[in-house]
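1. My questions concern the predicted model and sequence given below.
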Amino acid sequence: MEQDKTLNNEVDNEILNGAEIEANQEEKSTKEENADAELTSQNVEEIQNKLKEKEKECDELKDRLQRTMAEFDNFRKRTTKEKAVLYEDGIRNTIEQILPVIDNFERALGTAQKDEQSNSFLQGMEMIYRQFKDILNSMGVEEIKAVGETFDPNLHNAVTHVEDEAFGENEIVEEFQKGYIFKDKVIRYSMVKVAN
């Protein structure tokens, strides 16, 4: 019996030891879970803070990108306008340089037509003159109408004045030099004689 008692005592001790070990393991597990829970809540807070920082950084970058895109769009529009203005100024300056040549053609043709009508040289000059006029028309350059029109200081330059009852009030009776207009801007004003 004693042996049974000893055996029972040993079994009881082992059970107690096992229970203690289990209790220790549960306590340890609970502590670890609590520590993990604390670490997890700290980690969650850190992650949330980092996430907020990254969102703020992302918003700042997005704002800078939008501003840069708007600045580039404005630059592109401004450059396009400047190119158009420079192109028109270049055309206008070129036309201003060509106009004296056209004037000389007109004078030469005016005097030559009085002399001979069948001259082949004269015909060649007329063809070149027409070609000049066609090129100007294709570029959008138009002659300013003068003779018979009412004087307009925005288009005409009155160099002389004549009193004549045969003409109306401020009527242009003679054109000394043709005027030209390009895209609603006067390149050269018509030099005219105005009646009354």
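-> That came in fine, so what should we check first?
2. okay, CA-based contacts and neighbour counts for the rest of this
-> Will do.
3. What is the burial count for Glu46?
-> Taking other C-alpha atoms under 10 Å as the criterion, the count of residues near Glu46 is 12.
4. Could you do Met127 as well?
-> For Met127, the neighbour count with other C-alpha under 10 Å is 12.
5. name the element it belongs to?
-> Using DSSP states H and E, Met127 maps to helix 120-139.
6. distance between the helix or strand that that helix is followed by and the chain's centre?
-> Note on helix 120-139: by DSSP H and E, the next helix or strand toward the C-terminus is strand 141-143. Using C-alpha atoms, centre = their mean, to the nearest Å, the mean C-alpha position of strand 141-143 is found 30 Å from that of the whole chain.
7. Included below, for side-by-side comparison, is a second structure:
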Amino acid sequence: MTETTENKDLVQEQQDVQADTTAENVEQAEVQEETAELSIEEQYEAKLAELQAKLEDEENRHLRLRADFDNMRRRQQLDREAAEKYRAQSLLSDLLPVLDNFERALQVETTSEEAASIIKGIDMVYRSLIEATEKEGLQVIKAEGEPFDPNVHQAVMQEQDSEKETGIVLRELQKGYLLKDRVLRPTMVSVNE
């Protein structure tokens, strides 16, 4: 009896496999019929839609690349302008101690006429140097009597003056300089508490 049951099960499995295969064959035939049923006109329309989608993708890609290129060109132009604007920064930074030394030399008190003429010559050289640096955009940062600004001032000490407001610069200890709109050296100051 078991053999008969096993045979029946085998026969049933074979019939199920054949039914599945037949169903798959029917589905494939239907798909082929649908494709064959598409007229040539519909096939062209489908192909045209596909090509239009590809063209649109390529146009979008082209526009993005062009925008990237324009942005890169704009950045390079800004970099060139900044390099031109601040081309003298290194030289002027090196000249700041020279200006300080000229100012110290001009503060020396003279008693003889010889020393006075030397000081006069130093003053002439100092003024011509100041004119040349101002042509390049060097400016002195104003400090005394101004409110303390941490962007352009460096507080190195605090003092008390009851006649002035808190946070006002009382004394300038070392001059600070700007190159156009960039701080080359902040002004060292004493600030009112």
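-> Sure, I can see it. This is a predicted model, so every value here is computed, not measured.
8. Overlay the chains and give the TM-score.
-> After superposition, the two chains reach a TM-score (TM-score structural alignment, normalised by the length of structure 2) of 0.59; 153 aligned residues with a C-alpha RMSD of 3.4 Å.
9. hmm, who's touching the helix holding Met127 of structure 1?
-> Under the contact criterion C-alpha atoms under 8 Å, 6 or more residues apart in numbering, helix 120-139 of structure 1 has outside partners 95, 102, 105-106, 109, 112-113, 142.
10. Equivalent analysis for stretch 96-103 of structure 2, please.
-> Outside of stretch 96-103 of structure 2, the residues within contact range by C-alpha under 8 Å, 6+ apart are 122-123, 126.
11. How far does that stretch sit from its chain's centre?
-> Average the C-alpha atoms of stretch 96-103 of structure 2, do the same for its chain, and the two points are 35 Å apart (C-alpha atoms, centre = their mean).
12. Provide the aligned range in structure 1 for it.
-> The alignment of stretch 96-103 of structure 2 onto structure 1 (TM-score structural alignment) spans residues 99-106.
13. mean shift between that stretch and structure 2?
-> Mean deviation of stretch 99-106 of structure 1 from its aligned counterpart in structure 2 after superposition (mean C-alpha distance after the TM-score superposition for structure 1): 0.6 Å.
14. now stretch 74-84 of structure 1
-> After superposition onto structure 2, stretch 74-84 of structure 1 sits on average 1.7 Å from its aligned residues (mean C-alpha distance after the TM-score superposition for structure 1).
15. how far is that stretch from where the chain is centred?
-> Distance, centroid of stretch 74-84 of structure 1 to centroid of chain: 5 Å (C-alpha atoms, centre = their mean).
16. whereabouts in structure 2 does that stretch align?
-> Stretch 74-84 of structure 1 maps onto residues 71-81 of structure 2, going by TM-score structural alignment.
17. Let me see the ranges of the helices in structure 2.
-> Defined through DSSP state H, the helices belonging to structure 2, from first to last, are 2-37, 40-85, 89-106, 113-135.
18. And the ones you listed: which comes nearest Arg171 of structure 2?
-> When the helices of structure 2 are compared for distance to Arg171 of structure 2 using C-alpha to C-alpha, the nearest one is helix 89-106, at 16.4 Å.
19. list the buried ones in the closest one?
-> When burial is assessed from 16 or more other C-alpha atoms under 10 Å, helix 89-106 of structure 2 yields the following buried residues: 89, 92, 96, 99, 102, 106.
20. Distance check, the first one against Asp20 of structure 2.
-> In other words, Gln89 of structure 2. To Asp20 of structure 2, Gln89 of structure 2 is 84 Å away according to C-alpha to C-alpha, to the nearest Å.
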